[in-house]
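Asker: only geometry, no sequence info:
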């Protein structure tokens, strides 16, 4: 059974499945229900729901905070870094990242309007049209893309065409799910 712990400082968290931001005050009791990628899913009994806390705020949970890169590793393109970031996004109910689940359909990078950085636009889907996790997962993906050096704007749209199917899952995802 997971143990309740108080937040050591206030933290902004994303409500699951709604995707809206909430400020959780210092001392709020939470229970970590999942720690995958560089985010934490926590149950907040006082608010009656689940929230996602970014890895950069892990210290509020008594964990080591994830630091944001100031520059891309030598030889890595922004597109490669963006795909890697998206591999740290998880549906709170499925232990496979959204890239290996085949949920990300497109990823495009363009210069921003001022020519000082980049805009990343992505299209993704969900495993089922009735899934209420879309706003939460899209918000998490957007937040992760915005941590990349030089990215000034990120947009993540949830689309339904083409429909998702299990054939889109990568070999790594199938292994994690026990499908191979």
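Answerer: Done, it's in. Being a predicted model, the structure only gives us computed values, none of them experimental.
Asker: Only C-alpha atoms from now on, for both contacts and neighbour counts.
Answerer: Fine.
Asker: contacting residues for the nearest residue in space to residue 127 that is not next to it in sequence?
Answerer: Among residues not flanking residue 127 along the chain, residue 164 sits closest, at 5.9 Å (CA to CA, 6 or more residues apart in numbering). When contacts are counted by CA atoms under 8 Å, 6 or more residues apart in numbering, residue 164 is found next to 102, 103, 125, 126, 127, 128.
Asker: The structure to be compared is supplied as follows:
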């Protein structure tokens, strides 16, 4: 039986773009953890600011992207503010774009 890998889920998450910054959530450093159990995926993530006006859009985008994996039956997105996001969490490639 085929298994879902974290790498496959991260690839799906790489398609979710923060509309304000135009960068995907993985390279922004917003994804803190991906847990795969059988066909269910749990994603722990943050947003760039607690008052983000696109809160629901981002959460729904992550859920939709993960659930596009053919073996995923359910995706739960858990939002956290600890640790708080900072630009240091961005990938080097993205950080250089904003430098």
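Answerer: All right, it came through fine. From a predicted model like this one, the values you see are computed outputs, not experimental measurements.
Asker: Can you give me the TM-score here?
Answerer: With the length set by TM-score structural alignment, normalised by the length of the second structure, the two chains reach a TM-score of 0.90; 98 aligned residues with a CA RMSD of 1.7 Å.
Asker: ok, back up a step: what about the residue nearest to residue 127 of the first structure, is that helix, strand or coil?
Answerer: Per DSSP: H, G, I helix; E, B strand; the rest coil, the secondary structure class of residue 164 of the first structure is coil.
Asker: Aligned to it, what sits in the second structure?
Answerer: Superposed on the second structure with TM-score structural alignment, residue 164 of the first structure falls opposite residue 85.
Asker: What of residue 150 of the first structure?
Answerer: Match for residue 150 of the first structure (TM-score structural alignment): residue 71.
Asker: residue boundaries of the strands in the first structure?
Answerer: 5-6, 11-16, 21-24, 29-36, 39-44, 49-54, 104-111, 118-124, 151-158 (DSSP state E).
Asker: what about residue 28 of the second structure, how many residues close to it?
Answerer: 26 (other CA atoms under 10 Å).
Asker: residues of the longest helix along the second structure that come out buried?
Answerer: In the second structure, taking DSSP state H as the definition, the longest helix is helix 55-67. Of the residues in helix 55-67 of the second structure, 55, 58, 59, 61, 62, 63, 64, 65, 66, 67 count as buried by neighbour count, 16 or more other CA atoms under 10 Å.
Asker: which bit of the first structure covers stretch 10-26 of the second structure?
Answerer: So stretch 10-26 of the second structure is aligned with residues 83-99, judged by TM-score structural alignment.
Asker: Please spell out which residues along that stretch are buried.
Answerer: 85-92, 95-99.
Asker: which other residues reach the longest helix of the second structure?
Answerer: With CA under 8 Å, 6+ apart, helix 55-67 of the second structure has contacts from 9, 12-13, 15-16, 18, 41, 47, 72-77.
Asker: what do you get for stretch 168-180 of the first structure?
Answerer: 95, 96, 97, 100, 101, 102, 103.
Asker: Before I go, just wanted to say thanks for your time.
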